[in-house]
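> Coordinates for the following, if possible.
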Amino acid sequence: MTLDPNQHLTFQAKFVEATLETLLATQALPDETVRPPRLLAAMRHGALNGGKRLRPVLVMEAANLFGRADDGVLQAACALELIHCYSLVHDDLPAMDDDDLRRGQPTVHKAYDEATAILAGDALLTLAFDVITGEAVHADAAVRLRLSRELARASGIGGMAGGQMLDLESEHRERSEAEIRQLQSMKTGALLRYACRAGAILADAAEADVDRLTRFGEVIGLAFQLADDLLDVEASAETMGKATGKDAEAGKATLVGLWGTDRTRNELGRLVEEAETLLAPYGSRAAILSALARFIVNRTN
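Down below sits the predicted model:
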């Protein structure tokens, strides 16, 4: 029987969203004073408005590959998703990508206001590090510290945030293939890499397996960005749930712009082959991760 990655993502996303609902409840936690309703509503708008939940599902499936599937893994997965959601809230701001729609709904700064959107992103980011350090994530505090430190590095100056800066600086200027690869490995690839790596760490996998899953994350990270850039060129705004053609309009350098669509599709095929080669030692246990790699390449939104 062939696994349908769309159905699997939808199934697993329900667990992610239920956990996010709990994390974004109205009741203040110990050592919190109060959760301002408008700020909380904006955070929920940014985190609970759908989406494929690919990054947390990758954490869950990478951990499951090595025999761990429990609420602690789900908590760690949701910490990563909170980081991703914060990044989208901030990316959509007028000072950044200036988007009015996200997943077919008004972006947070449109539904609320810019100041509230900035604070919502800040609060989602901060909450992520509260969540990743929870005792349920891993019994060993040293492992929780490792996961927290690596999440900070994947999302910060040398990772996602730094990649966004390089991306903004690439507007209306020439960039080499190496420069584009570097900025994309940071802006998009860093969190996908972390997702696969963190899952292995959560399950106490051998370091050789952590390294193998890390490379798998790097490969699918590049594939995700290439597929995203193709969609920005070819898909409609209705299909994507947001404006398309914005990279070209902003004069941003992409590998699709540098290579053309045919070479990009060839590279996507090569990346899928590498991903499957990396997973081959795990046999049928890696079927879900393999299907997710193919989904990333073939997705339509």
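
> Going by C-alpha atoms from here, please, whenever you check contacts or count neighbours.
Noted.

> The chain: strands as residue ranges?
101-102, 105-106 (DSSP state E).

> ranking the ones you listed by burial, who's on top?
strand 101-102 (a mean of 20; mean count of other CA atoms under 10 Å).

> Can you pull out the residues in contact with that one?
107, 241, 242, 243 (CA atoms under 8 Å, 6 or more residues apart in numbering).

> what's the single longest helix in this protein?
In the chain, ranked by residue count with DSSP state H as the criterion, the top helix is helix 207-234.

> one more, for comparison:
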Amino acid sequence: MIATDDLHAPQGESPAFDLSAYLTQQAVLVEAALDRSLPLTYPEKIYEAMRYSLLAGGKRLRPILCLASCTLMGGSVEMAMPTACALEMIHTMSLIHDDLPAMDNDDYRRGKPTNHKVYGEDIAILAGDGLLSYAFEFIATQTQNVPAERVLQVIARLGRAVGAAGLVGGQVVDLESEGKPDISLETLNFIHTHKTGALLEACVVCGGVLAGSSESDLQRLSRYAENIGLAFQIVDDILDITATAEELGKTAGKDLQAQKATFPSLWGLEESRRQAQQLIDAAKAELEPFGERAIPLSAIADFIISRTN
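Sure, this is the predicted structure:
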């Protein structure tokens, strides 16, 4: 395993910062922590189903954002790791439930059969429920060397981000909007700032909360996260049109098939790319007061717009 002290080294090397190495290094830590977080026990079937999706790979972008913002604000990887793992548990829950026949009805996720295709719809629903509840337990019981009021604030922020005021609310409006040809930009923005953006924002801001950031710094982190969250979704919409199923690791063209309003359907591909770049530029501008310490978060913003899956 890579020593956590090594994670701070690239931050001082602005011209030669290697984002690929940084992401790989952080993902190794997150992957090991996730594996430890959820041991197999009785009843094995539910734990197997939870682990199947939690350990199915992926970029681990959400936990890495939490670790990066915590270290940026003077905290440590160790103090943020339980929250980082919990964020991935919550994200995994949303994917399991999103793939169900009652929602997006998808057969593949991260290049593997979706949870309900392997374990059945009943177990898939329960696996998502198990991951969601365990995420909050994990933060509460595993976070070390952080004042209790900060941990409580993180739990409250995550509860809001994943509930009807966040992810769930965005998903409801998304489902209601399917097949409607006249969805407005305002509605589309609501869907994605809640369905995708709320959890991404929580990832970044919770790292700052754990480190004891000032309110003004938390607001900067929040604006950074809002911008990258919307850019992330615009790029997702573009990739659904332009990428293959092999590249995506999931079914391509699902948005068109489901008659979903997307940013390219409103703007076209070129304008969508331009809007995404504007959001990334605005996100990076929020990091300028932090100087070279913010290089990882700035590089992740660039990665979001250049990704191919």
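
> thinking again about what came up before, can you check which part of the second structure the longest helix of the first structure sits on?
The counterpart of helix 207-234 of the first structure in the second structure, using TM-score structural alignment, spans residues 215-242.

> Can you list the buried residues in that stretch?
With burial defined by 16 or more other CA atoms under 10 Å, the residues of stretch 215-242 of the second structure counted as buried are 217-218, 220-240.

> and residue 141 of the second structure, what pairs with it in the first structure?
So residue 141 of the second structure corresponds to residue 134, using TM-score structural alignment.

> ok, its match - how many residues close by?
15 (other CA atoms under 10 Å).

> list the contacts for it?
residue 144.

> What range does stretch 58-66 of the first structure cover in the second structure?
Counting by TM-score structural alignment, stretch 58-66 of the first structure corresponds to residues 65-73.

> right, I mislabeled it, should have said stretch 92-107 of the first structure
The aligned range for stretch 92-107 of the first structure is 99-114, by TM-score structural alignment.

> can you give me how far the matching stretch is from the chain middle?
18 Å (CA atoms, centre = their mean, to the nearest Å).

> Stretch 217-229 of the first structure now?
On CA atoms, centre = their mean, the centre of stretch 217-229 of the first structure falls 11 Å from the chain's centre.

> how about the helices in the stretch 151-300 of the first structure?
160-169, 177-187, 189-202, 207-234, 237-240, 246-250, 255-259, 261-279, 287-298 (DSSP state H, counting those that start in this stretch).

> How about residues contacting the second one?
If I follow you right, that is helix 177-187 of the first structure. Taking CA under 8 Å, 6+ apart as the rule, helix 177-187 of the first structure contacts 154, 158-164, 166-167, 218, 221-222, 225, 253-255, 258.

> cutoff 10 Å now
With contact meaning CA atoms under 10 Å, 6 or more residues apart in numbering, helix 177-187 of the first structure is reached by 87, 154-167, 170, 174-176, 189-193, 218-219, 221-222, 224-226, 252-255, 258-259.

> what distance separates the match of stretch 58-66 of the first structure from the centre of its chain?
14 Å.

> go on, stretch 65-84 of the first structure?
Distance, centroid of stretch 65-84 of the first structure to centroid of chain: 13 Å (CA atoms, centre = their mean).

> One more: stretch 35-48 of the first structure?
Distance, centroid of stretch 35-48 of the first structure to centroid of chain: 20 Å (CA atoms, centre = their mean).

> Check stretch 219-226 of the second structure too.
14 Å.

> Superposed on the first structure, what's the mean shift for it?
When the first structure is overlaid, stretch 219-226 of the second structure sits 0.4 Å from its aligned residues on average, using mean CA distance after the TM-score superposition for the first structure.

> circling back to that earlier point, which of the strands of the first structure sits closest to residue 74 of the first structure?
Nearest to residue 74 of the first structure among the strands of the first structure is strand 101-102 (24.4 Å), distances taken as CA to CA.

> What residue in the first structure is paired with residue 27 of the second structure?
Applying TM-score structural alignment, one finds that residue 27 of the second structure aligns to residue 13 in the first structure.

> ok, for its match, nearest residue in space, not its chain neighbours?
residue 53 (5.8 Å; CA to CA, 6 or more residues apart in numbering).

> One more: residue 211 of the second structure?
residue 75 (4.5 Å).
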